[in-house]
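Peer 1: Next comes the sequence, and after it the predicted model I'd like to discuss.
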Amino acid sequence: MTRQAKRPLVLGVTGGSGSGKSRLASFIKEGLGGRAAVVCQDWYYRNNEGTLGADREALNFDHPRALETPLCVKQLDALLAGRTVQAPVYDYATHARRAETREVAPQPLIIVEGLFVLHEPALRRRLDLSVFIEVPDDMRLLRRVRRDSVERRVDLEETLRLYERFVRPMHQRFIAPSSKHATWRWPQLEEERFKARLLSLIKKKLVLT
């Protein structure tokens, strides 16, 4: 029986904000010629449309409760059963879910990437392999500053406020401890070598080599 006729292989990719989760997921997908589907936890942020003033400033997007994890798990299960899903699209500028959705079709490899992939037991149980990307705090902060400025229209002062109030303490409370569940803890100094080894291993498991 071929892998396509079996349950897909599920890879979890996690690490702190700015660690390079999305880049690693994209690298693997491209290395497999597109034969991978990516499910991003960020898609499942709860709808905060209409939240204003002090309430908006108090939104903590670095706490597991900010995400609708049951929906993420439900859609992951659908992909594992061979069904296409309509995943939500989150607007970081308005903190609301958009009306449109993104179609995700099942593939031999499903990559689940996000901050809390290894923190959430329901997601962790569905993983076959997992990677925790370890990047120094200062480097992750620099990457977040660049990303927020270019992609999310957030100025430097706001990025630093969020980092001090939410990002750093939530990383220490939830994300860093979850690394103990990882198949591999990836020190980024070995980036290219590790990426090549990981891709080779996945290809072998998928019988795609």
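Peer 2: All right, it came through fine. Everything numeric here is computed off the predicted structure, so don't read it as measured data. Residues are numbered from 1 along each chain as shown.

Peer 1: From now on I want contacts and neighbour counts done on CA atoms only, so please keep to that.
Peer 2: Fine.

Peer 1: Counting neighbours, what do you get for Glu192?
Peer 2: By the measure other C-alpha atoms under 10 Å, the count of residues near Glu192 is 10.

Peer 1: helix, strand or coil for it?
Peer 2: Following DSSP: H, G, I helix; E, B strand; the rest coil, Glu192 is assigned to helix.

Peer 1: Tell me which other helices or strands the strand ranked longest in the chain touches.
Peer 2: Taking DSSP state E as the criterion, the chain has its longest strand at strand 96-104. If you count contacts as 3 or more C-alpha pairs under 8 Å, 6 or more residues apart in numbering; DSSP states H and E, strand 96-104 packs onto strand 85-91.

Peer 1: In addition, the following structure is provided for comparison:
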Amino acid sequence: MDLGQQEFERILLFEHARKNAEATYAKNPLDVENLTNWGGVLLELSQFQSTRSDSIKFVKVAVSKLEEALEINPRKHDAIWTLGNAHTSLALYTEDLEDAKPYFARATQWYQQALDEDPGNQLYMNSLELSRKAPELHTEFHRQMSSQQVVAGGSSTSNTKVSKKMKNSDLKYDILGWVILAVGIVAWVGMAKSHIPPPPPR
């Protein structure tokens, strides 16, 4: 299976999960697990948008769903952690590092709060550690993006442009990957938990 087909299937999977979350929300807007999963799915879908502004819109809607979940249950650590991922994504989508720094700072606060709620969680510890290095990633990410756009702009052949676009996309996945992969795992585990039958009565 080629990369394009895999990406297409991932988009379909997350679109299906988004529609399910919307339907569940219509029936029960107070379902914290559903709101958390919905936020995670929107964060996943943000990486497939064709423009940065569209990606940011998806992340902002994800933030609103996660904040809604935390209004119902302020101690839901996976929602808190996913909110940290959303702020990290917003920071990475923001071109100017000075403008991105408040998002990074907020992400670090959310990661710390998630770890406070679930001490010893290795994923939360790793996220907190990575959030301290995030401004360096931001600088490198945007430096690479700029240099690739200059190279792509200087070429007149469509093959080179496609190649540069693919490399640009690969870099985006590398940097956002740790955020998005982890969110996907949490969303998947959350969906799996919501479909586990209750234990038999004793």
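Peer 2: Alright, I've got the coordinates. If you're wondering where the values come from, they're calculated on a predicted model, not measured in any experiment.

Peer 1: what TM-score do we get after superposing?
Peer 2: Once the chains are laid over each other, their TM-score by TM-score structural alignment, normalised by the length of structure 2 reads 0.28; 109 aligned residues with a C-alpha RMSD of 6.3 Å.

Peer 1: follow-up on the earlier one: mind listing what's buried along the longest strand of structure 1?
Peer 2: Ala96, Arg97, Val104 (16 or more other C-alpha atoms under 10 Å).

Peer 1: doesn't Tyr90 make contact with the first one?
Peer 2: The reference is to Ala96 of structure 1. Yes - in terms of C-alpha atoms under 8 Å, Ala96 of structure 1 counts as a neighbour of Tyr90; the distance is 6.0 Å.

Peer 1: The longest strand of structure 1 vs strand 85-91, what angle?
Peer 2: Relative orientation of strand 96-104 of structure 1 versus strand 85-91 (axes from the mean of the first three to the mean of the last three C-alpha atoms, to 10 degrees): 150 degrees.

Peer 1: Toward the C-terminus, what is the element adjacent to the helix or strand hosting Arg168 of structure 1?
Peer 2: If you go by DSSP states H and E, Arg168 of structure 1 is part of helix 168-170. The C-terminal neighbour of helix 168-170 of structure 1 among helices and strands, as given by DSSP H and E, is strand 184-187.

Peer 1: Go through that following strand and flag the buried ones.
Peer 2: Using 16+ other C-alpha under 10 Å as the test for burial, strand 184-187 of structure 1 gives Trp184, Arg185, Trp186.

Peer 1: quick one: the second one from Pro70 of structure 1, how far?
Peer 2: With distances taken as C-alpha to C-alpha, to the nearest Å, Arg185 of structure 1 is found 26 Å from Pro70 of structure 1.

Peer 1: try the last one
Peer 2: When C-alpha to C-alpha is the yardstick, Trp186 of structure 1 and Pro70 of structure 1 sit 28 Å from each other.

Peer 1: ranges for the helices of structure 2?
Peer 2: With helices called from DSSP state H, structure 2 shows them at 3-27, 32-46, 52-72, 77-93, 97-117, 122-154, 158-194.

Peer 1: can the buried residues of strand 184-187 of structure 1 go into TSV with extra columns for distance to Glu30 of structure 1?
Peer 2: Putting those into TSV (distance: C-alpha to C-alpha, whole Å) gives the following:
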residue	distance to Glu30 of structure 1
Trp184	21
Arg185	22
Trp186	20
